[in-house]
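> Dropping the sequence and predicted coords here.
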Amino acid sequence: MIQDRAATASLLLAAMVILLAAAFFARPILAPVTFAVFIVAVVWPIQGVMQRRVPKLLAMVVTLLSTLAAISILGYLVVWAFSHVAQWLLNNTARFQALYGQAVAWLEAHGLAVQPLMATSFSPAWITGAVREIGGQGYGLLSFVVIAFAFTVLGLLEVDLAHHNIQRLENARLRESLLTPAKEISAKFQKYMLVRSTMSALTGAVVWVFALTAGIELATAWGVIAFVLNYIPFIGPLVATVFPSLFALAQFESWNLALIVFGCLNAIQFFIGSYLEPRIAGARLSLSPFMVLFAVFFWSFLWGIAGAFIGVPILIAVLTICGEHEPSKWIAILLSGGDRNKPA
């Protein structure tokens, strides 16, 4: 009996490793398809409501155009904000060079000879290269969105057909096991995006006001970056606080002021992300912070920036499916961040 269980566990582990390896190597196809499925799950209920009043084709066109407009606006904001930051960086490279020299001199005065090491592994040119790399990732993400949009069109065209085919299944239990989780996942995805968008807009506005009040240059760009990056839990807010702090260090040439800026930005992110957002999202979307962080890092490792964004929705879908079946319900309970029996 024990040997059978060990063999079963080994087979499951091997199958999981093979599936994850396939997901990694097939990311050019699977990543856009997964993103498209997520978009379809979010926007199709809206299209369904529109179809009751207008023809189906018109409802689909309006839904697609609205989705494309929203994604295009986010993409434009990313390119606009980072291009302004990159331009400021190129125009003020001398400031970073001076700070670099001061840091090396201070460390050497305290007995730490780091100049040879930093000369080979770090230089102001590295910062410029990092910014350019981010810009290249942004353009790659734009092409990813174009491919995913094509899958979204096909997905919206076939949602009704898929629903009809499931309804034709003779096995009532199988029918219910497919339709119920699908509806629940779609509803959770909608609420997740609504809450995430609201909190991102609030974060961007507060960061913008703080940057203006503190006299930090590129205040609008920092607000936009905080708004966009907040869609990626943990990693996005971290980047949105580190970058302005480094630029504040170069602008004010004061470590104390830079640390104050870093602390204030982190306080803003912590209050909105750890206090307001969980209370607005409710117990229905409550997830273990450990699993959220793991999902973001794991899927970003597999699929890059797109994986970092889609990691939490994948986690939500997996836990919802687990919660709908008794043998796996314990997984959903264990990995949730609150009382799943509490009404949302």
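Yep, it's here. Numbers count the residues shown, from 1 in each chain.

> alpha carbons only for contacts and neighbour counts from here, please
OK.

> what's in contact with stretch 251-258?
95, 99, 216-217, 245-246, 248-249 (Cα atoms under 8 Å, 6 or more residues apart in numbering).

> Please repeat the previous calculation with a cut-off of 7 Å.
Contacts with stretch 251-258, where a contact means Cα atoms under 7 Å, 6 or more residues apart in numbering, come from 245-246, 248-249.

> Would you mark the buried spots in that stretch?
Buried positions in stretch 251-258, judged by neighbour count with 16 or more other Cα atoms under 10 Å: 251, 253, 257-258.

> And for stretch 101-109?
Residues of stretch 101-109 classed as buried: 104-105 (neighbour count, 16+ other Cα under 10 Å).

> now swap in stretch 219-239 and tell me
Neighbour-count burial for stretch 219-239 flags 219-238 (criterion: 16+ other Cα under 10 Å).

> ok, now stretch 82-90?
82-83, 85-86, 89.

> Mind giving me the packing neighbours of whatever helix or strand residue 33 lives in?
Residue 33 belongs to helix 27-51 when assigned by DSSP states H and E. Here helix 27-51 touches helix 56-91, helix 124-167, helix 172-214, going by 3 or more Cα pairs under 7 Å, 6 or more residues apart in numbering; DSSP states H and E.

> Can you name every helix or strand that the longest one contacts?
Pointing back at helix 124-167 there. Packed against helix 124-167 by the contact rule (3+ Cα pairs under 7 Å, 6+ apart) you find helix 27-51.

> got the angle between the helix it packs on and helix 172-214?
Inter-element angle recorded for helix 27-51 and helix 172-214: 100 degrees (by axes from the mean of the first three to the mean of the last three Cα atoms, to 10 degrees).

> wait, which of the buried residues of stretch 82-90 is closest to residue 188?
Ranked by distance to residue 188 (Cα to Cα), the buried residues of stretch 82-90 are led by residue 82 at 31.4 Å.

> which ones among the buried residues of stretch 251-258 are found in strands?
With strands identified by DSSP state E, none of the entries of these belong to them.

> quick revisit: so which bits of the helix holding residue 33 are buried?
By 16+ other Cα under 10 Å, the buried positions in helix 27-51 come out as 27, 30-44, 47-48, 50.

> Show only the entries of the contacts of stretch 251-258 found in helices.
With helices taken from DSSP state H, the overlap with the contacts of stretch 251-258 comprises 245-246, 248-249.

> Can you tell me which of those are classed as buried?
Neighbour counting with 16+ other Cα under 10 Å marks 245-246, 248-249 as buried within the ones in helices among the contacts of stretch 251-258.

> rewinding a little: TSV please, covering the ones in helices among the contacts of stretch 251-258 and showing distance to residue 334.
Formatted as TSV, the ones in helices among the contacts of stretch 251-258 follow (distance: Cα to Cα, whole Å):
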residue	distance to residue 334
245	37
246	39
248	42
249	43
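
> Against that first model, consider the following:
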Amino acid sequence: MSATGPLAPPPASGGDARVPSPLGLPPSRQRRMPVARITQRHLLRIRVVLNILLVLALLYTVTIVRGLLIPLVLAGFIGLALNPIVAFAARRRVPRWLSASVLVIALIAGIGTGIARLTPPALEWFHDAPSLVRNFVPKLRAVMQPLEAANRATQSLVSGQAVRQAPRTATVAIDAWDVIAGTPKVLAAVLTVVLLVFFFLIYGDSLLRRLVEIAPNFRYKRRTVSIVRSIQVEVSRYILTTIVINATLGVVTATMLWAYAVPDPLLWGSVAMIANFIPYVGSITTTTLLALVGLMHFDQPGQALLPALTFAGITAVEGNLITPLIQGRRMRLSPVAILLWLLVWGWLWGIPGALLAVPMLTSVKLIAEKLRGWRWFALVVQR
């Protein structure tokens, strides 16, 4: 067969019948490129759909097992907050079980004393709620009278006649049986949290060592220890700082209410301290409650609204000056991210989810900063 036959290789130069590729690729690969791109696009779409289904499955699972996860998450945060004290005692050769026992007993005693002090005034408020509401309606009507007059004038201009509204009576129904029936569940949840905190404080380092042993080599072991230790220190610092700030806010609020002669200042100071764990929503809720309490117990509108206005000023200073100054820029979160996170966890877990939402968001942000491929999340939620 001659060199110019059909099986002969193409000449090195000149006479090449094939069109040269602008990308430097053979023609067969050029024909396969559109198919590869279409396949890649289909795989990307499938991946997006699978991620969405995974998120929905996680949300459904978190909702179903919230009775298990809420005590676990709460105990984890309390354990992280108290772990520095146990670690400090362990460095002074104090057994971890002894320091953990003292802390848990002190925590139970403090919470029990607070509940014993605050339960009678809270029950009294619930018992007197119908009469307080009946006395509150005329005062609220006096405050809202200018707005009602403007509303009636507007409706008369539109419809040509004045609109008369029948007075409404407010009723408050309180079922004591629901409270009694829910008491065993509350006690079981409290006991679960206490036991989990106790065991977290004792066996926290053992869990860390087991986690390090899972790592495949020394480099991963060292990186695991570094990440876990840094996250533990930063989350503990954040939780302790938040607790101290909120407790201080509760004390300042109770002192302010005592100075204004508002009844049960310790109760409302405790409400302000607990509600402040929910940014924005907690302060707005407490301000509204203090406004209602003031209108119920004072006759003059200015005197009635003074406690609420003072508390609004205190929370403005705390939220915009004190907390950012103490926690630093690294712990500051975007308001949009906070509100979305509150919306999601409040919808999934109710009030406990709203209380735990911001600590969980801060912890996830700190963890994302340490993990490769997740730093984008920390940048998105950071202010």
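Structure received. This is a predicted model, so every value here is computed, not measured.

> quick one on the thing from earlier: quick check: the helix holding residue 33 of the first structure aligns to which part of the second structure?
Aligned by TM-score structural alignment, helix 27-51 of the first structure corresponds to residues 66-90 of the second structure.

> and the matching stretch, how far from the first structure on average?
Superposed on the first structure, stretch 66-90 of the second structure shows a mean distance of 1.7 Å to its aligned residues (mean Cα distance after the TM-score superposition for the first structure).

> now that stretch, how far from the centre of its chain.
Relative to the chain's own centre, stretch 66-90 of the second structure is displaced by 16 Å; criterion: Cα atoms, centre = their mean, to the nearest Å.

> can you check stretch 131-139 of the first structure too?
For stretch 131-139 of the first structure, the distance to the chain centre is 17 Å (Cα atoms, centre = their mean).

> What residues of that stretch count as buried?
131, 135, 138.

> ok, so what distance separates residue 39 of the first structure from residue 46 of the first structure?
As judged by Cα to Cα, to the nearest Å, residue 39 of the first structure and residue 46 of the first structure stand 11 Å apart.

> One more: residue 254 of the first structure?
In terms of Cα to Cα, residue 254 of the first structure sits 51 Å off from residue 46 of the first structure.

> now do residue 260 of the first structure
Residue 260 of the first structure is 44 Å from residue 46 of the first structure, where distance means Cα to Cα.

> cool, and residue 170 of the first structure?
With distances taken as Cα to Cα, residue 170 of the first structure is found 29 Å from residue 46 of the first structure.

> For the residue mapped onto residue 342 of the second structure from the first structure, grab the count of nearby residues.
Counting by TM-score structural alignment, residue 342 of the second structure corresponds to residue 296 in the first structure. Other residues lying near residue 296 of the first structure total 26 when counted by other Cα atoms under 10 Å.

> Check residue 69 of the first structure too.
Residues within reach of residue 69 of the first structure, counting by other Cα under 10 Å, total 12.

> what residue of the second structure matches up with it?
Using TM-score structural alignment, residue 69 of the first structure sits opposite residue 109 in the second structure.

> Quick one: residues contacting residue 306 of the first structure.
Going by Cα under 7 Å, 6+ apart, residue 306 of the first structure touches residue 300.

> That one matches what in the second structure?
Aligned partner of residue 306 of the first structure by TM-score structural alignment: residue 352.

> A helix includes that match, no?
Yes - Residue 352 of the second structure forms part of a helix when assessed by DSSP: H, G, I helix; E, B strand; the rest coil.

> how near is it to residue 33 of the second structure?
53 Å.

> Just the residues contacting stretch 269-278 of the first structure, thanks.
Stretch 269-278 of the first structure is contacted by residues 199, 203, 237 when judged by Cα under 7 Å, 6+ apart.

> Stretch 74-94 of the first structure now?
Residues external to stretch 74-94 of the first structure that are found in contact with it (Cα under 7 Å, 6+ apart): 131, 221, 224-225, 228.

> repeat for stretch 210-227 of the first structure
Stretch 210-227 of the first structure is contacted from outside by 77-78, 81, 200-201, 203-205, 207-208, 237, 240, 244, 248, using Cα under 7 Å, 6+ apart.

> ok, so of the contacts of stretch 251-258 of the first structure, who is nearest residue 285 of the first structure?
residue 245 (31.8 Å).

> need the contact list for the aligned partner of that closest one in the second structure.
By TM-score structural alignment, residue 245 of the first structure lines up with residue 291 in the second structure. Residues in contact with residue 291 of the second structure (Cα under 7 Å, 6+ apart) are 304-305, 308.

> ok, now with 10 Å
When contacts are counted by Cα atoms under 10 Å, 6 or more residues apart in numbering, residue 291 of the second structure touches 285, 301, 304-309, 311.

> farthest-separated two in these?
The distance between the two most remote of the contacts of residue 291 of the second structure (Cα to Cα) is 19.4 Å, for 285 and 301.

> that older thread, return the subset of the contacts of residue 291 of the second structure lying in helices.
In helices, defined here by DSSP H, the members of those are 285, 301, 304-309, 311.

> hey, where'd the helices end up in the stretch 251-383 of the second structure?
Using DSSP state H, counting those that start in this stretch, the helices of the stretch 251-383 of the second structure run over 265-275, 281-297, 301-317, 323-327, 335-349, 351-370, 375-381.

> Export the ones you listed to TSV and append columns for distance to residue 223 of the second structure.
Below are the helices of the stretch 251-383 of the second structure laid out as TSV (distance: least, Cα to Cα, whole Å):
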stretch	distance to residue 223 of the second structure
helix 265-275	37
helix 281-297	38
helix 301-317	40
helix 323-327	26
helix 335-349	29
helix 351-370	10
helix 375-381	16
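
> who wins for proximity to residue 48 of the second structure among the ones you listed?
helix 375-381 (17.4 Å).

> Give me the contact list for the closest one.
Applying Cα under 10 Å, 6+ apart, the external contacts of helix 375-381 of the second structure come out as 330, 332-338, 341, 361-362, 364-370, 382.
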